[in-house]
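Trainee: with the sequence up front, the predicted model follows.
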Amino acid sequence: MTANSATDDVKASLGEAGSHLKSAAAAAGEALKGAAGAASDELRLGKANVKSELADSALAGISAAESGGAAAKEQMDALMDKGRDLIDSAADLIRERPLASFGVAFAAGWIIAKLARSGSKD
């Protein structure tokens, strides 16, 4: 081999290496562009899924609030019915035993009056 020939071989090899590096850089750039595009698409899809789940969560919360209001109304109606039943029961007892009822009411009033007077002396 001659010096010229060896130099030419080095130049050719370096040129080929440079060409491969240039191709590798171009391929890396394309890969990055593709990855960025895919990531952007995934991000858009993820954002849409998050919005959808948040909307579904809000709807479920509204539904729970509406159900809670209906449940509270049912409980209030049940309490009112029990109160009416208690008043009716007391009225029946007063009708059946008016003297005993008067005696109990009188005693309760007397005790309350005594407690009120002793509390005001302190």
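Mentor: Right, received. Where do you want to start? Numbering: from 1, shown residues only.
Trainee: CA atoms for contacts and neighbours, from now on please.
Mentor: Fine.
Trainee: got a list of contacts for stretch 49-62?
Mentor: By CA atoms under 8 Å, 6 or more residues apart in numbering, no surrounding residue is in contact with stretch 49-62.
Trainee: let's see it at 10 Å
Mentor: For stretch 49-62, contacts defined as CA atoms under 10 Å, 6 or more residues apart in numbering pick out Leu43, Arg44, Leu45, Gly46, Lys47, Ala48, Ser63, Ala64, Ala65, Glu66, Ser67, Gly68.
Trainee: here's the one I want to compare it with:
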Amino acid sequence: MTPTATDSMKSNLGEAGSHLKQAAGHAGDALKGAAGAAGEEMRLGKAQMKSELADGALAGLAAVEQAGAASREQVDALMDKGRDLIESASDLIRERPLASFGMAFAAGWIIAKLARSGDK
């Protein structure tokens, strides 16, 4: 018996359905593979990010430790400059006691005058 057009159509539709089913299976496999690869890339990226964050934290802690030492250096330098200034003022007072007394008196008088004018 010769196949009818309806039988041929059913056969072709069945074959097309079979191909579509296989294509869907392959697409699913491809998606699973892509998801697996993406998951692996995500795990690798996460590990690298954690490593960089840890290195950054260590560098930050080292900078904080150095900041303490740097501030001590600056305080020491300021203290040395202060001692030098006091020493030079002391030398000036020994060399010119009258001029030093006059300047101190004038500075006190100006400060007192300014303080009284602020009360008004």
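Mentor: Cool, the structure landed. These numbers were taken from a predicted model, which means no experiment stands behind them.
Trainee: list just the nearest of the contacts of stretch 49-62 of the first structure to Lys11 of the first structure.
Mentor: Using CA to CA, Leu43 comes nearest to Lys11 of the first structure of the contacts of stretch 49-62 of the first structure, at 46.7 Å.
Trainee: longest helix in the second structure, please.
Mentor: The longest helix of the second structure (DSSP state H) is helix 5-95.
Trainee: how far does that helix sit from the chain's center?
Mentor: Mean C-alpha position of helix 5-95 of the second structure versus that of the full chain (CA atoms, centre = their mean, to the nearest Å) differs by 11 Å.
Trainee: that one against the first structure, how far on average?
Mentor: Comparison of helix 5-95 of the second structure with the first structure after fitting gives an average deviation of 1.7 Å (mean CA distance after the TM-score superposition for the first structure).
Trainee: what's the following helix or strand after that helix?
Mentor: helix 97-119 (DSSP states H and E).
Trainee: helices or strands next to that following helix in the packing?
Mentor: Contacts defined by 3 or more CA pairs under 10 Å, 6 or more residues apart in numbering; DSSP states H and E place helix 97-119 of the second structure against helix 5-95.
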